[in-house]
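**Student:** Give the three-dimensional model of this entry:
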Amino acid sequence: MDDLAGFLRTRRSRVDPAAAGIPVDRRRRVAGLRREEVAHLSGVSVDYYVRLEQGRATQPSEQVLDALARVLGLDETEREHLHRLARQRRRRAKVPAARVRPELAHVLSLISDAPAMLVNHRLDVLAGNRLAGLLYGRPLPGLNSARHIFLAEAERGLYAGWETCTLDVVGHLRLAAGQFPDDPGLASLIGELAMGSERFRRLWARADVRARTHGRKDYRHPLVGLLELHQENFALPGESGVEMIVLSAAPDSPTADALRLLATLAAPDDTAASGRSAAAGRIDTVAPRQGGS
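**Tutor:** Have a look, this model is predicted:
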């Protein structure tokens, strides 16, 4: 799904030669740095760097990777991704099981005034509280955020910042592909998105990686209007690849009022369960299929 050679090629093509101290004239037709220039600036032989980009060199040292990261101008997320890709042949990460511990489901049930979900590395929603179901306007079992953004909602749907969301999703999936290269479900999802979305194909070809841990996330809800929320991603120790996502509103804000109004409405699957579930207490859980949803 992702490899060291391809990542090096895309990063090399984006380096400004002038910024790297390379003289540039009008005859230069190469986008970014040449292979020999990367080799020279990072202190490795041209032959060795060529073999890296061809996938023929194995186990580059930490020092070589750090030098390449410096020359290619990688940020911290990209640097970690580079090291992870280089380790793939030595140590393959085990694909985590799709499961939700009852204790985690109980924690979600305690969050009553903010949408909260458990999401795995494929962006499958493993579990969510009632307000999360109301936000998405559908039962959470079977929801995959990447598929929802690229194939279901597109530009005119739930996500007020749709273009930014697509960048975050592709960057996340690139990181996941580097961490779990042997996951057939992730490979299947990426293939489905590439077949169904031109924007996904374009963004995937850029090989950008992103690690979003917090930030603004706006939704355009059909019943309560614009929701300006703050997203926090909490990594869960012992739950490989799984994060808890909580979407909160600023106190005493119009969005906080809108969430309270939303909580009084009936969830998509509330009718059959209304006699059995408390408003803030029901948790939807799912073990997603291998294809990523």
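**Student:** Please make it C-alpha for all contacts and neighbour counts, starting now.
**Tutor:** Noted.
**Student:** helix or strand for the closest residue to Val209 other than its chain neighbours, which one?
**Tutor:** On the basis of CA to CA, 6 or more residues apart in numbering, the spatially nearest residue to Val209 that is not a chain neighbour turns out to be Gly171, at 4.0 Å. Taking DSSP states H and E as the definition, Gly171 sits inside helix 162-179.
**Student:** residue contacts, the residue nearest in space to the middle of the chain?
**Tutor:** Centre of the chain computed as the mean C-alpha position; nearest residue by CA atoms, centre = their mean is His172, 2.1 Å away. The contact partners of His172, taken as CA atoms under 8 Å, 6 or more residues apart in numbering, are 209-212.
**Student:** Now that we have those residues, can you turn them into a markdown table and tack on secondary structure?
**Tutor:** Compiled in a markdown table, those are given as follows (DSSP: H, G, I helix; E, B strand; the rest coil):
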| residue | secondary structure |
| --- | --- |
| Val209 | coil |
| Arg210 | coil |
| Ala211 | coil |
| Arg212 | coil |
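**Student:** ok, now how distant is Leu65 from Cys165?
**Tutor:** Relative to Cys165, Leu65 is positioned 30 Å away (CA to CA, to the nearest Å).
**Student:** Show me which positions of stretch 213-230 end up buried.
**Tutor:** Across stretch 213-230, burial judged by 16 or more other CA atoms under 10 Å covers 217-221, 226-229.
**Student:** right, I mislabeled it, should have said stretch 45-58
**Tutor:** For stretch 45-58, by 16+ other CA under 10 Å, it's 49-50, 52-53.
**Student:** From start to finish, how long is it in a straight line?
**Tutor:** Criterion CA to CA; first-to-last residue distance in stretch 45-58 is 15 Å.
**Student:** which residues touch it?
**Tutor:** The set of residues external to stretch 45-58 that reach it, using CA under 8 Å, 6+ apart, is 4-6, 8-9, 35-36, 38-40, 86, 89.
**Student:** do the same with stretch 13-25
**Tutor:** Identification of contacts with stretch 13-25 by CA under 8 Å, 6+ apart yields 30-33, 71-73.
**Student:** where exactly do the strands run in the stretch 51-200 of the chain?
**Tutor:** For the stretch 51-200 of the chain, applying DSSP state E, counting those that start in this stretch gives strands covering 116-119, 125-129.
**Student:** run this one through as well so I can compare:
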Amino acid sequence: MPSPHPLGDYLRARRELLRPADVALPEGAGIRRVPGLRRSEVAAIAGISTEYYVKLEQGQEAHPTDQVLDSLSRALRLDATANSYLHALARITSKPTSPISPPAVERARWLISSWPTTAAMILDRRFDIVATNPLMSTLIGGYQTGRNSVAVLLLDADVRALHVDWNGLSARSIALLRSRAGLYPDDARTQELITHLMRDSDRFRELWHRYDIEGMTEGTHSMIHPVVGALSLHYAHLPLVGADDHSIFLYFAEPGTPTESALAALVPGR
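**Tutor:** Below is the predicted model of the structure:
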């Protein structure tokens, strides 16, 4: 079930991950009955009262000022992405889900279909796969329209075997899902996905309650493909404007590299 206090849950989760040494406090300051920092310690570092901080964690106060949020962000050692998420949690309002924009998604389908040597797929805000181009389907067979990309990564053994750093990739993917799920606490499909992954994925159960947050990024993934062997693929995750938090995820190769040649060999019809 979705939590009725997403802001408080997030504050508590991040507080429990910090050790006194992380914020220059002595480890031996009394017996610690709970993991991480005490509420009073976070409040003192943030410059607010313990009573007010307790209200935030318990959901009795859900709309702190930006100044308070920034102080808490510094106290909890949040990075820029996590700080933005903290502010967004404090501004959640109950509102109907916006419909997708079919023209925008359809244009994106045309776009990715025109990329013969770039593997790409369109994702909705839950990371359900809305469309793939032929190369993405050949590169990673598990990524098929209608499936959830995070679930595929976590549960499909063949997809897991492709990725050299599956642990790092799975951690980032769970954190990215967390960054979206927390902002749509009433979305039934998201809650269904979380329930499914909590039941079936050890990795998801291990990391979900850490409340790690990840933004859309770019970088490099190393793969061992069963047909063409080692690949060093650049990736990018791009928001799709005008399409209800849809995005395009793509893999591409640096020109003139062995990976470019290997990726070209996977192009259907070649």
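**Student:** TM-score of the superposition?
**Tutor:** Comparing the chains after superposition, counting by TM-score structural alignment, normalised by the length of the second structure, produces a TM-score of 0.89; 265 aligned residues with a CA RMSD of 2.2 Å.
**Student:** related to what we said a few turns ago, list only buried entries from the contacts of stretch 45-58 of the first structure.
**Tutor:** The neighbour-count criterion (16+ other CA under 10 Å) marks 4-6, 8-9, 35, 38-39, 86 among those as buried.
**Student:** Would you check the span in the second structure matched by stretch 221-238 of the first structure?
**Tutor:** Using TM-score structural alignment, the residues of the second structure aligned to stretch 221-238 of the first structure are 225-242.
**Student:** Kindly apply the preceding question to stretch 69-76 of the first structure instead.
**Tutor:** Against the second structure, the aligned range for stretch 69-76 of the first structure is residues 73-80 (TM-score structural alignment).
**Student:** What of stretch 121-135 of the first structure?
**Tutor:** Using TM-score structural alignment, stretch 121-135 of the first structure corresponds to residues 125-139 of the second structure.
**Student:** Can you give me the end-to-end span of that stretch?
**Tutor:** 23 Å.
**Student:** Identify the residues contacting the longest strand seen in the second structure?
**Tutor:** Taking residue count as the measure and DSSP state E as the definition, the longest strand of the second structure comes out as strand 229-239. The set of residues that contact strand 229-239 of the second structure without belonging to it, under CA under 8 Å, 6+ apart, is 216-225, 245-254, 258-259, 262.
**Student:** now it and strand 119-123, what's the angle there?
**Tutor:** With axes from the mean of the first three to the mean of the last three CA atoms, to 10 degrees defining the directions, strand 229-239 of the second structure sits at 40 degrees from strand 119-123.
**Student:** distance between strand 229-239 of the second structure and the chain's centre?
**Tutor:** Taking CA atoms, centre = their mean, to the nearest Å, the mean C-alpha location of strand 229-239 of the second structure is offset from the chain mean by 17 Å.
**Student:** And stretch 50-62 of the first structure, by the same measure?
**Tutor:** Taking CA atoms, centre = their mean, one finds the center of stretch 50-62 of the first structure at 26 Å from the center of the full chain.
**Student:** Counting only helices, which of the buried ones among the contacts of stretch 45-58 of the first structure make the cut?
**Tutor:** Within these, residues falling in helices by DSSP state H are 4-6, 8-9, 35, 38-39, 86.
**Student:** Can you pick out the most distant pair from those?
**Tutor:** Arg35 and Ala86 (18.2 Å; CA to CA).
**Student:** quick revisit: mind listing what's buried in the match of stretch 69-76 of the first structure?
**Tutor:** For stretch 73-80 of the second structure, the buried set under the neighbour-count rule, 16+ other CA under 10 Å, comprises 73-78.
**Student:** next one: stretch 260-270 of the second structure
**Tutor:** With burial defined by 16+ other CA under 10 Å, the residues of stretch 260-270 of the second structure counted as buried are 260-264, 266-267.
**Student:** what's the distance between Asn167 of the second structure and Val267 of the second structure?
**Tutor:** Asn167 of the second structure sits 28 Å away from Val267 of the second structure, taking CA to CA as the criterion.
**Student:** quick one: the helices in the first structure?
**Tutor:** With DSSP H applied, the first structure shows helices at 4-12, 35-42, 46-53, 62-72, 76-87, 102-110, 130-136, 145-147, 162-179, 184-196, 198-206, 254-263, 270-273, listed in chain order.
**Student:** Figure out which of the ones you listed is closest to Arg122 of the first structure.
**Tutor:** The minimum distance between Arg122 of the first structure and the helices of the first structure falls on helix 184-196, with 6.0 Å, by CA to CA.
**Student:** Run through the neighbouring helices and strands of the closest one.
**Tutor:** helix 198-206 (3 or more CA pairs under 8 Å, 6 or more residues apart in numbering; DSSP states H and E).
**Student:** Just want the angle from the helix it packs on to helix 162-179.
**Tutor:** Relative orientation of helix 198-206 of the first structure with respect to helix 162-179: 50 degrees, computed using the same axes, to 10 degrees.
**Student:** between the buried residues of stretch 260-270 of the second structure, which is closest to Ser98 of the second structure?
**Tutor:** Ranking these by separation from Ser98 of the second structure, with CA to CA as the measure, puts Val267 on top at 36.0 Å.
**Student:** Now that closest one. Nearest residue, chain neighbours left out?
**Tutor:** Leu135 (5.6 Å).
**Student:** wait, doesn't the one you found sit right on Leu266?
**Tutor:** Yes - here Leu135 of the second structure lies in contact with Leu266, judged by CA atoms under 8 Å, at a distance of 6.9 Å.
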